[in-house]
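Participant: structure of the sequence below:
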Amino acid sequence: MKENKYDDPVFFEKYSQMSRSQQGLEGAGEWETLQKLLPDFAGKRVLDLGCGYGWHCIYAAEHGASSVTGIDLSEKMLEVAREKTQFPQVRYQCMPIEDIDYPENSFDIVVSSLALHYVPSFDAVAKKVNSCLAPGGVFVFSAEHPVFTAYGTQDWYYDETGAILHFPVDNYFYEGKREATFLGEKVTKYHKTLTTYLDGLLTNGFAIQRIVEPQPPAHMFHIEGMKDEMRRPMMLIVSARKARKV
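Facilitator: Predicted structure coming up:
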């Protein structure tokens, strides 16, 4: 059984209070950057890996996608997604990202928002995405930045007064499981290097289009802790196109 922290009642309640949970895409600090990298959804078949509340599925449908499939391991997340979604061309499935097994050429676009750091192997996911994408199909994903995931705790170093000193980066090349603290709860994530993400795309039949380390927009600096995100990268966004079958 894959770990599913988002169905833990305490964690889910805390997550539901985040701005990205209550305000949707506009409440996500990386959205303005991610939006610019998304392809045209009109008439396209879309797969969302780790769809959560379904915000990106809804966005794709609003922008003309012919069909949208959102998968997530959390029944609680999918319950909210189904309540929010009013588009008949959107369907949700409860399953782990690692278990996708769609026929070849099933989708034109695959998106994933802040979910791949919960998956042990990016290489395995890239292979499956390549298989289910149509020729020339697009894969756009965001994930926690390797600088952010390397040390594990994902917290700053503080001085004796509680002021931030710096962010720790250690054991960078030792990939694998990390026990992070997110919303005051212990959460298992998987650290991967930048090489693993980018070379993993290239060796699995993709041509990289864009690589962006999103910065929080200035108009969100008033949110607690948001301005501090300018001190180190927290996320990585990559857009790639299927160049060949593997």
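
Participant: CA only for contacts and neighbour counts going forward, please
Facilitator: Fine.

Participant: and the helices in this protein?
Facilitator: Along the chain, the segments classed as helices by DSSP state H run 9-16, 19-22, 31-37, 55-62, 75-84, 122-132, 146-149, 194-202.

Participant: residues near the residue nearest to Ser131 when sequence neighbours are not counted, how many?
Facilitator: With Cα to Cα, 6 or more residues apart in numbering as the measure, Glu104 is the residue that lies nearest to Ser131, at 5.3 Å, once sequence neighbours are left out. Counted with other Cα atoms under 10 Å, the neighbours of Glu104 add up to 15.

Participant: what sits against Glu104?
Facilitator: Ser131, Cys132, Leu133, Ala134 (Cα atoms under 8 Å, 6 or more residues apart in numbering).

Participant: how about Leu201: what's its closest non-neighbour residue?
Facilitator: Excluding its sequence neighbours, the residue lying closest to Leu201 (Cα to Cα, 6+ apart) is Ala126, at 6.4 Å.

Participant: do I have it right that that neighbour meets Gly200?
Facilitator: Yes: the pair formed by Ala126 and Gly200 meets the contact definition of Cα atoms under 8 Å, at 7.0 Å.

Participant: who's in contact with Ile6?
Facilitator: Just so we're on the same page, residue 6 is Tyr rather than Ile. Tyr6 makes contact with Phe12, Ser74, Lys76, Met77, according to Cα under 8 Å, 6+ apart.

Participant: ok, and the closest non-adjacent residue to the first one?
Facilitator: Closest residue to Phe12 apart from its sequence neighbours, by Cα to Cα, 6+ apart: Tyr6 at 5.3 Å.

Participant: got it, and the third one?
Facilitator: Of all residues not flanking Lys76 in the chain, Asp7 sits nearest, at 5.7 Å (Cα to Cα, 6+ apart).

Participant: could you tell me how far the one you found is located from Arg82?
Facilitator: Separation of Asp7 from Arg82 (Cα to Cα, to the nearest Å) stands at 16 Å.

Participant: another sequence for comparison is provided below:
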Amino acid sequence: MKQNIYDNPTFFKEYTSLRESGLTYNDFLEQPAMKTAIGDINGMLILDLGCGMGDLSKYCADNGAVSVIAVDISEKMIERAKEENSDKKVEYLCQPIEDIELPAESFDLVISSLAIHYIADYFALIAKISKLLKEGGRLIFTTEHPITTAQKEMKGWVKGDKGEILHWPVDNYQEEGQRKEHWYVDGVIKYHRTVSTLINVLTEHGLTVEKVEEPLPTKEGLKKLPKLINEYRKPPFILIQSKKS
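Facilitator: Purely as a prediction, here's the structure:
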């Protein structure tokens, strides 16, 4: 059974409260990098996998996309996305992103923001995405950085006696697979993959890797959320751009 942690009432309440604060890693690290990578999308047909509350789908609709299909497993997130954005350019589908069945070669761009680390079968997902892209179409996605997901216990920074950050442990890096952590609730499941796996699976399915980025905090973010300075010590996310040749 596919995980749907975002429909857990406790998780949903805490997560939406965090996002509404405007003081998150999404706001000052991941989303700025995604929007820069997306670039000019005028006239494009776009698929947003793991759309969450629909922020990126709305951005695409507002910036020239002809249409956006936004997919998410969470009913609560889809409902919230519809409340926030009723633009007729955006069509919302509530289903696991692994299960989508859409016509081949339908999209100029497929985007996915911090969702792929929840997917058990990365190989099958990329195979499906490759079929959905038009020739010359792009896939742009972010995921938690393999350095972040490597440790099996996922306990975060190692701290000293006074609570000061000492270092980030990197262990079990080559041992890919399921990881569990406490994030508002127990048992949140993510999947660790090496950088080489993230890239090689793309090339195996006819996608040429154009750019790999490890986003840094914006200047505004460092002012408003000072703890972001720690992300210069280890990358929290990785962004990969690829193109169907």
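
Participant: still on that earlier bit, let's have the helices of the first structure in JSON lines, adding distance to Lys2 of the first structure and mean neighbour count.
Facilitator: Shown next, in JSON lines, are the helices of the first structure (distance: least, Cα to Cα, whole Å; neighbours: other Cα atoms under 10 Å):
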{"stretch": "helix 9-16", "distance to Lys2 of the first structure": "17", "mean neighbour count": "14"}
{"stretch": "helix 19-22", "distance to Lys2 of the first structure": "23", "mean neighbour count": "16"}
{"stretch": "helix 31-37", "distance to Lys2 of the first structure": "27", "mean neighbour count": "16"}
{"stretch": "helix 55-62", "distance to Lys2 of the first structure": "23", "mean neighbour count": "21"}
{"stretch": "helix 75-84", "distance to Lys2 of the first structure": "13", "mean neighbour count": "16"}
{"stretch": "helix 122-132", "distance to Lys2 of the first structure": "15", "mean neighbour count": "21"}
{"stretch": "helix 146-149", "distance to Lys2 of the first structure": "20", "mean neighbour count": "25"}
{"stretch": "helix 194-202", "distance to Lys2 of the first structure": "21", "mean neighbour count": "17"}
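
Participant: could you dump the ones you listed to a markdown table with distance to Lys227 of the first structure?
Facilitator: As requested, those are arranged in a markdown table below (distance: least, Cα to Cα, whole Å):
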| stretch | distance to Lys227 of the first structure |
| --- | --- |
| helix 9-16 | 20 |
| helix 19-22 | 15 |
| helix 31-37 | 16 |
| helix 55-62 | 24 |
| helix 75-84 | 28 |
| helix 122-132 | 30 |
| helix 146-149 | 16 |
| helix 194-202 | 24 |
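
Participant: what's the closest of those to Gln215 of the first structure?
Facilitator: Within the helices of the first structure, the stretch nearest Gln215 of the first structure is helix 31-37; the backing value is 8.0 Å (Cα to Cα).

Participant: tell me what that closest one is packed against?
Facilitator: Using 3 or more Cα pairs under 8 Å, 6 or more residues apart in numbering; DSSP states H and E as the contact criterion, helix 31-37 of the first structure has no neighbours among helices and strands.

Participant: compared with the second structure, how much does that helix deviate?
Facilitator: For helix 31-37 of the first structure, the mean distance from the matching residues in the second structure following superposition reads 1.8 Å, by mean Cα distance after the TM-score superposition for the first structure.

Participant: re earlier: in a markdown table: the contacts of Glu104 of the first structure, plus distance to Gly64 of the first structure.
Facilitator: Output for these, formatted as a markdown table (distance: Cα to Cα, whole Å):
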| residue | distance to Gly64 of the first structure |
| --- | --- |
| Ser131 | 24 |
| Cys132 | 20 |
| Leu133 | 18 |
| Ala134 | 18 |
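
Participant: and Ala115 of the second structure, what does it touch?
Facilitator: Ala115 of the second structure makes contact with Leu49, Gly50, Thr142, Thr143, according to Cα under 8 Å, 6+ apart.

Participant: tell me which of these are still there in the first structure?
Facilitator: Comparing those with the first structure on both residues aligned by TM-score structural alignment, their matches' Cα atoms under 8 Å, the contacts found in both are Leu49, Gly50, Thr142, Thr143.

Participant: restricted to strands, list those.
Facilitator: Counted as lying in strands by DSSP state E, out of these, are Leu49, Thr142, Thr143.

Participant: dump those residues to JSON lines, plus distance to Leu109 of the second structure.
Facilitator: Formatted as JSON lines, the entries for these read as follows, by distance: Cα to Cα, whole Å:
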{"residue": "Leu49", "distance to Leu109 of the second structure": "11"}
{"residue": "Thr142", "distance to Leu109 of the second structure": "14"}
{"residue": "Thr143", "distance to Leu109 of the second structure": "17"}
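
Participant: just the buried residues from those, in ChimeraX please.
Facilitator: For anyone working in ChimeraX, the buried entries among these, judged by 16 or more other Cα atoms under 10 Å, can be selected with:
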select :49,142,143
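
Participant: now for the helices of the first structure, which one comes closest to Phe221 of the first structure?
Facilitator: Of all these, helix 19-22 comes closest under Cα to Cα, at 12.9 Å.
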